[in-house]
Every structure is written in C-alpha cells, then in structure tokens.
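got a predicted structure here, sequence first:
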Amino acid sequence: MPMSGPKKTKKRWFMLFLLFILTAINYLDRTNMAVAASSMSQDLGFNAATMGLLFSAFSWSYGLMQIPGGWFIERFGSRIAYTASLFFWSLFTMFMGIGRSFAALFGIRLAIGAAEAPAFPTNSRVVATWFPSHERATATSIYTAGEFIGLAFLTPVLFWILENYGWREIFYVTGFVGIVASFFWYFLYRDPGAKSGANEAELAYIRKGGGLGSQASEKQKITWSQVTELFKHRQLLGIYLGQFANTSTMFFFLTWFPTYLVMSKNLPLLKAGIYAVIPYIGALIGVLLGGYWSDSMLRHGSSLSKARKLPIICGLLCSMTIMSANYFDSLNAIITVMAIAFFGQGMAAIVWSTVGDVAPSHSVGLAGGVFNFIGNLAGIITPIVIGFIVQATGSFVGAMIFVGCVAALGVFSFIFIVGDIHRIEG
C-alpha cells in the first residue's frame, strides 16, 4: 500500500479563534456607548440630534482611515497591525469614561474610530491568507459571529454595570479588557509559514485551495495605481454599495436600538438589556447560517457567484422587514421583527468574504480598507439621519423606513451591479 502523507494540522482554526475573540471585543467597544447613551444624555444634557452626532463620530474617522489602515496592514502585516489597533482603541475607550463635554467625547470617539480602522481589513486578510476558498465564507461567518455573541451575552452585563455603577464604568471595563487582549494577539498570532505551527500538509492545502498562504508575509509597496484600480471594477463597486446597505442596518442596532427600547417603548434599563439580546441572537444565527449555506453550495457544485450572492440577497430582504415594526404595538411582535431584520443583516455579513474572493491578490488588505471605508459611511449617515428624524418627529417611524429603504438598495446592487464574482488579476 502507498504511504500516506502526514495529516495536516489545524492551525488555521486556532488563528480564526483569535479573530473571533478580538471581533467580540471590537463590537463591545462599538456598542458600549449605545448602552450608556440614555444615562449619558441625561447626565450631560444632550438631546437626540446631539447624540446622533456623537454616535456618528466613530465612523467619521473609522471610514476616513480605512485606506491608510489598509496600507498599514500591507506594510506591517496582520500581527503588528492588529496589536497596535487593539491596544490604542482600547486605551481611548477608557478615556471615554473621563469625558465631560460634547467636544471631548466627540474627539475621543474620533480617536477610537481611527484606531479601529485596521481591524476588519485585517480580519479579511487573515482569512484570505489562512483559508482556502471553499472554507472562506464559513471562516468569515465564525469570526463575524464574535460580534453577536459578544453583544448577545455581554450587553446585559453592560446594562448591569450601568445600573449599579454608572455609564463611565462601562468604558473603563471594556477598554481594560481590550488592552489585555492586544498582548495575547501579539504573542499568539503568526502568518502561515514555518514559524506558524502549521505543517507543510496544511500549508499546501491552503495554497491549493486559493489561500494566499506565505504571500501574507511579504511586505507590499502600495502605489496610487493600486488604490485607483479598486474603484474601476464593477464587481467591487457593487460589493461596496452592498456593504453600505448592510452596514446601515447594523449601525441602527449598534447605536439607536437600546435607546429605541428605552425611549419609544418605555422599558427600564435592565429590561431593555434583556430584550436587546433577542435580535443579537437572531444576527448570530443569521451569520452562522449564511456562512454555512454559502460554503455548502460551493461544495455541492454551485458557482462562486451563486454561493456568495444568494445568502447576501436573502439577508438584505430580511433586513427590509424592519419597516413593519411601525405597524405593531405589541413589544413581543416588535422584538420579533427586529430579530428577523438583524438575522438578515447577519446572513448578509458574508459580503466580507467576497472581498477576499474578488480583490487582486496583491491588494487584499487595501481592498478591505476601501470596502470598509465605503460601508462605514453608513456609520456616519445612519446615526445622524435617525437622530434628526427622532428630534424632528418625536418618533422612530421615519427611522425604520429609512433603514429598510437602504437595505433595498443593497438588494438592487447585488442583483444588477455586482455581476460575476471572480478574482481580479492585474
């Protein structure tokens, strides 16, 4: 009988576990202000429009720093980029606890957004380097699940801290956790290669399946022609627009949703924290189902385009149902609608894997930065628009219509603009 080769290691799954933990921390640091918002606004005298501007501050700098963040990743690699990003955004998060004016808090949120800019492009780069194509959507869905597991199970903890200690302590606790995690990432993460702990069988498996593998260790020189190239292709432009649409739903839940429950439904803080868990669990189920469904279609012979686009389109259609919350008075019915909408947002989150599928192999980190820049313009627009709608009308009815219509724009983009999904080589 012929000798079989050594069994491949599973180091890629350990690296994915690290991404999962860091993504959970990332989203706690994005949503902690949503939990603190009702108490913060009362303590500091902020109205809804002012809070909308404060919510948006993160995304102004986060979006603007995406392309520089992508350059930083390509220049210094995933290990250094994530370490620096996590350490500084966590440090600035702790500073939020000492802010006492709109100007100070706005400036600190700008700093948090700038520091977080390399995080998700690094996630995309790590998955593209460590995973073959047929595992990439599953890997993306697993680290993305970290967003919602952290939100679902730790949001009530944040409300408990708020109830028993105050809104400032929320920022002290979440910031400290991130600083500790930054050291674990630095000492544990490695790109694929001889020092990564992966054997040659696993490295060959990654390369054969289209993973970038050891190419990730090569420092890239970024030129303006590479940047402009990322705006010339129909597939990428459609993907950018789809991410903008999906991110709009997400930012409603990350910013205004807890306040919606407290202000619009008159829920006490701890009860709002408990009800807020249900849509987060819906999003968790959606993101896991989306990744599994996409890769399962690939394994059963579907085209890459069908396997990626179908779950994304179905997810965005589910997100559009958020508009129906305007027609229910029952809290249970409204929470069910919200769970369906956030389930859809989670399912469509595999749009991140399409960046690794489509971007030129020499610009995956940079493309992730551009993609996240366009997508997170929604983080600027959505909180401000909702804040002014609530301030002007005294209700969230117009806000639900706005979020649903933007989700419909994403459906249009993936049906009519994106076209065939394949890697752009140039």
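Nice, I can see it.

alpha carbons only for contacts and neighbour counts from here, please
Will do.

next SSE downstream of the helix or strand in which Ile335 is found?
Following DSSP states H and E, one finds Ile335 within helix 331-347. Next in sequence after helix 331-347, counting helices and strands by DSSP H and E, comes helix 351-358.

for that following helix, which residues meet the burial criterion?
Using 16 or more other Cα atoms under 10 Å as the test for burial, helix 351-358 gives 351-358.

from the chain's centroid, how far away is it?
Computed by Cα atoms, centre = their mean, to the nearest Å, the chain-centroid distance of helix 351-358 equals 14 Å.

can you name every helix or strand that it contacts?
Contact here means 3 or more Cα pairs under 8 Å, 6 or more residues apart in numbering; DSSP states H and E; on that basis helix 351-358 packs against helix 119-130, helix 133-164, helix 234-251, helix 304-319, helix 364-375.

out of those helices, which comes closest to Ser41?
Ser41 lies closest to helix 133-164 among those, at 13.3 Å (Cα to Cα).

circling back to that earlier point, I'd like the helices and strands packed on helix 351-358 as a markdown table, with mean neighbour count appended.
Conversion of the helices and strands packed on helix 351-358 to a markdown table gives the following (neighbours: other Cα atoms under 10 Å):
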| stretch | mean neighbour count |
| --- | --- |
| helix 119-130 | 27 |
| helix 133-164 | 23 |
| helix 234-251 | 25 |
| helix 304-319 | 23 |
| helix 364-375 | 28 |
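
next one for the comparison:
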Amino acid sequence: MSTSSSWQPKSAWTVTALLTILATINFLDKIVLGMVAVPLMADMHLSPAQFGFVAGSFFWLFSTSTVLVGFLSNRVQTRWILLAMAVSWSVLQIPQAFTTSTLALLLCRVILGAAEGPSFPTSVHALFKWFPDHKRSVPVAVINQGAVVGMVLAGLLIPAITQRWGWRINFFVLAAVGVVWCALWLLFGREGTLDTVRRTSADSTAPVTAGGPRLPYRKILTDASILSVFLLGFVAYWLLGQTITWLPTYLEKGLGFDGITAGRLFALVIAFAAPVNIGLSALSQRMLRLGATTREARARLTSIVMIAGALLFFALAAIDLTPMQKVFCYAIAAALSTFCLTLGPAMIAEMVPLAQRGSVIAINTAVASLGAAVGPAVVGRLIQANSATGAHAYEIGIGVTAVLLLLAALAALRWLHPERSLRTLGEAAAPVTA
C-alpha cells in the first residue's frame, strides 16, 4: 500500500475487510458464553441471576480500557494497537476452556472484556484515516456487519460444536481463529494517511489536520449533541448485551425451541441486521449527497429508526404472538434499534477536533458499553423473579429495554444537532493541553 495522502479505494477497502473480520472474531468471543449458557449453567450449577452477573462482567473493565486505549490511539498507530489486542484475545481463550469455578470464569471474562473493549472505537478511528467524512457511513456499517457475521456463525456453529465435542472446545477454536487474523494483519494491515475530514458547517469547509486546534474535554463532553450520541449508544449496547446473553436462552427455554433450532433462529435474528444496517447507511449517504444536513441524514434518521424498533419490542412483549412471530419481531426491532452504532461515530467525528477524534469515539464506546454491563444482570434478575411465567419472564426484560430505547430516541430528536455543535465547538476551539 502506498503512503499517498489522497483517498485510495483499494487500500481503504482492504483494511475495511480485515477490520470486519476482526469484528467477527470480537463478537464470537462475546457471544460464545450466551450460546453455551444452558450446558454451562448445568455443568457449573449457576442460577439465571448468577449467570447474568458473570456475563455482564465482560463489560466491567470494558469502559476503562476503551478510554485509556482511545487516548493512546491519538498518538500511537492503530495498526499496532489492533495487533496487540488480537494477540491478547487469542491467549485469553485458553484459560476459559479449562475453568472449573464460577470465580475463575468471572475473572477470565473480566480480563477478556478489558482486552476487547477498545476494538470498535480503535477500528473506527483506523478506518476514518482511509475514508473522507462523506464516505464513512457505509464502511462503518460494513465493519458493524462483522459483528452480525460473528453472531450468525455463533448461532450456526457453536451449538453444533457443543453438541459434538462439549462447550469447552469452542474456546480453543476461537483462539486458533484469532492467531490466523494476526498473521493476515501483519501481512496486509496498514495505517491510513487521509488526515482530513469534511466539515459541513458553512463557515468551516477547510480541511482539518491532526495537528489542528484542540478543546478541553469538559467542553466536548458537556455538549448536548455529544451526550445524545452517548445515550443512544448506551441503550443500543443495553439491547446488545441482552441479545447476546439472553436471546439464545429465551428461544430455547422461553419459546420452546430445541438447542440446534434455537441456534439457527438466533443466527436468523442477527443476520437480519446486515441488510437493514447497510441499506439505512446507504440511504444516509445518499441523503448527504442530495444536500440533506447531517441532522436530517444522520440524527433524525437514527432517532426515527430507533423509535420504530422500540415500538416493535413493545408489540412483542404486549401482544399474543406465536413463537415464530416473536422471533421475527425481535429480529426487525433489534436491527432498527442498533443502527445508531453505525452513524454515532460518524457524527462524533464530524463534531470534534481531529486530534481528539480517537479518544472521544473511545469515550462514546466506553459509556455505551456500560449498558451491556448492566443490562444482562438486570434482565437476569427479572427472569429469576418471574421464572414461573415462562416466556413472559424474558419479555418483561424486553419491555424494559423498549422503554429505554424510546426515551433515548426522543432525547436525540430534541437535542442532537451535529451542525450546531460543530459551530459551537469550532468557535471554542483553541490550542490547549489535552
């Protein structure tokens, strides 16, 4: 790959493909515990509340490590940060395969979560070095589909592996896959050189370089638009944590599907997100090309889509539907409700100084991941408290998630104004010490 500062489509999409594979591995690591929940809980004698607590522990240090590495990514090449993370993931799979106690499993998940936390924001920061602002929605959506592919593969392969060789073998497989990715990244991974971003403000059209002005983080982190993006991410990750932890069990114990069928239906639910997210991302880019503001093409689109997802979750929890109807309802609602994870980083990159982009995107992911840390535990307690009601116990948790999604989307409709925040933060920008 060359070092030209102009946009290089071939190199940009090569890096995108590698980062998409990394996201696939990342989500296989996340989802594996939920996919082996039934045999693991039986083997280790865990209650739903205990299992939800262990599953949520993956995100305990997720936020801390994400912020720390985010600041590091402002100064260190993302190529080496991503390689170091992938190596650590592979190594950390092994002790999970051998663990025999709840405490040991808890510690393994906490450490792995710390190692995997910075993956998405670091990948997005690396990607933005290859794509100009008006071309970022689709590649970020493609990276997000790595997560979809990971969860689809999990639904198809992990139950089969578990049935044939036992649930522990899955961790050895994940370790091997991580090693292969590291080799590919060493061969083909490069650092982007496109160090400009497109500013949409009418009075700020000039390129901004990495050495440009910086802002006090207090100013950035109290901006209404930035906080709105954080809130959208928090509720989306709450839903994500609920999905990867409890959806497989809901399908099996709540709706009555057998283990293999539940795995396939889980894959179907997750796979549905791919065309929805890529299609909506393409729509957003088209709106921008046709002259729409980023408030219209990104903020309002994201909010309206999340409201639609929340309403579908309400319908699932409140209306008497057949098991398959509930599965399809969940699939559509989850795809719509997590779309903000694609456009959120693009909106942040538009609003903040380039020199602080990596750290602010990381802070966004850190705040968002708190939702995934809390959500599984809360839903686990709701399931345990209402265990006698069968599927309804899980649907109470789904209803709580729907309320959070609706509130966050309404807040974004009111306060998320990327162009206005760009002007405000741009006027305040001055050389300061980070």
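Arrived safely, thanks for sending. Since this is a predicted model, take the numbers as computed values, not measurements.

where does the TM-score land?
Scored by TM-score structural alignment, normalised by the length of the first structure, the superposition of the two chains gives a TM-score of 0.89; 406 aligned residues with a Cα RMSD of 2.5 Å.

which one of the buried residues of helix 351-358 of the first structure sits closest to Phe396 of the first structure?
Val351 (28.0 Å).

still on that earlier bit, buried set for the helix holding Ile335 of the first structure?
334-347.

show me what that helix is packed against.
So helix 331-347 of the first structure, by 3+ Cα pairs under 8 Å, 6+ apart, packs with helix 234-251, helix 269-299, helix 304-319.

what lines up with Ala372 of the second structure in the first structure?
Counting by TM-score structural alignment, Ala372 of the second structure corresponds to Gly379 in the first structure.

what number of residues lie near that match?
28 (other Cα atoms under 10 Å).

so it touches Thr247, yeah?
Yes - the pair formed by Gly379 of the first structure and Thr247 meets the contact definition of Cα atoms under 8 Å, at 7.2 Å.

thinking again about what came up before, export the helices and strands packed on helix 351-358 of the first structure as JSON lines, with columns for distance to Leu409 of the first structure.
Formatted as JSON lines, those follow (distance: least, Cα to Cα, whole Å):
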{"stretch": "helix 119-130", "distance to Leu409 of the first structure": "23"}
{"stretch": "helix 133-164", "distance to Leu409 of the first structure": "23"}
{"stretch": "helix 234-251", "distance to Leu409 of the first structure": "6"}
{"stretch": "helix 304-319", "distance to Leu409 of the first structure": "9"}
{"stretch": "helix 364-375", "distance to Leu409 of the first structure": "13"}
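
between those helices, which one is nearest to Ser61 of the first structure?
Closest among those, once you apply Cα to Cα, is helix 364-375, at 9.7 Å.

show me what the closest one is packed against.
Against helix 364-375 of the first structure (3+ Cα pairs under 8 Å, 6+ apart) you get helix 48-64, helix 66-96, helix 119-130, helix 234-251, helix 351-358.

now these in JSON lines, with distance to Gly291 of the first structure?
JSON lines is the format used below for these (distance: least, Cα to Cα, whole Å):
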{"stretch": "helix 48-64", "distance to Gly291 of the first structure": "25"}
{"stretch": "helix 66-96", "distance to Gly291 of the first structure": "23"}
{"stretch": "helix 119-130", "distance to Gly291 of the first structure": "13"}
{"stretch": "helix 234-251", "distance to Gly291 of the first structure": "16"}
{"stretch": "helix 351-358", "distance to Gly291 of the first structure": "9"}
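
closest to Ile149 of the first structure out of those helices?
helix 234-251 (14.5 Å).

how about that closest one, which residues of the second structure does it hit?
So helix 234-251 of the first structure sits over residues 224-241 in the second structure, by TM-score structural alignment.

circling back: let me know the closest of the buried residues of helix 331-347 of the first structure to Tyr189 of the first structure.
Each of these was scored against Tyr189 of the first structure by Cα to Cα, and Gly346 proved nearest at 26.3 Å.

what's the distance between that closest one and Ser101 of the first structure?
35 Å (Cα to Cα, to the nearest Å).

what does Tyr189 of the first structure give?
39 Å.

so between the two, which is more surrounded?
The neighbour comparison of Tyr189 of the first structure against Ser101 (other Cα under 10 Å) goes to Tyr189, with 19 against 12.

just to revisit the earlier point, among the helices and strands packed on helix 364-375 of the first structure, which is nearest Ser413 of the first structure?
Ser413 of the first structure sits nearest to helix 234-251 of all those, at 5.4 Å, using Cα to Cα.

related to what we said a few turns ago, which of the helices and strands packed on helix 351-358 of the first structure sits closest to Gln391 of the first structure?
Of all those, helix 234-251 sits nearest to Gln391 of the first structure, with 18.1 Å by Cα to Cα.

and the helix or strand just after that closest one, which residues are buried?
As assigned by DSSP H and E, the chain's next helix or strand after helix 234-251 of the first structure is helix 257-259. By neighbour count on 16+ other Cα under 10 Å, the buried set for helix 257-259 of the first structure is 257-259.

need the residues you listed in JSON lines (columns: distance to His300 of the first structure).
Formatted as JSON lines, the buried residues of helix 257-259 of the first structure follow (distance: Cα to Cα, whole Å):
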{"residue": "Phe257", "distance to His300 of the first structure": "39"}
{"residue": "Pro258", "distance to His300 of the first structure": "41"}
{"residue": "Thr259", "distance to His300 of the first structure": "44"}
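
and His417 of the second structure, what does it touch?
Contact partners of His417 of the second structure, counting by Cα atoms under 8 Å, 6 or more residues apart in numbering, are 225, 295, 299.

looking at these, which is nearest Pro275 of the second structure?
Checking these against Pro275 of the second structure by Cα to Cα gives Ala299 as the nearest, at 20.0 Å.

trace that closest one over to the first structure, please.
Looks like Ala299 of the second structure aligns to Lys309 there (TM-score structural alignment).

spit out the contact partners of that match.
So Lys309 of the first structure contacts Phe414 (Cα under 8 Å, 6+ apart).

ok, it to Gly315 of the first structure distance?
With distances taken as Cα to Cα, Lys309 of the first structure is found 10 Å from Gly315 of the first structure.

with Phe184 of the first structure instead?
Taking Cα to Cα, one finds Phe184 of the first structure at 34 Å from Gly315 of the first structure.

swap in Phe171 of the first structure?
From Phe171 of the first structure across to Gly315 of the first structure, the span is 32 Å (Cα to Cα).

Ile415 of the first structure now?
Ile415 of the first structure sits at a distance of 13 Å from Gly315 of the first structure (criterion: Cα to Cα).

wait, Thr401 of the second structure sits on Trp238?
Yes - between Thr401 of the second structure and Trp238 there is a contact at 7.4 Å, judged by Cα under 8 Å.

out of the helices and strands packed on helix 351-358 of the first structure, which gets nearest to Leu284 of the first structure?
Comparing those against Leu284 of the first structure with Cα to Cα, the closest turns out to be helix 133-164 (5.2 Å).
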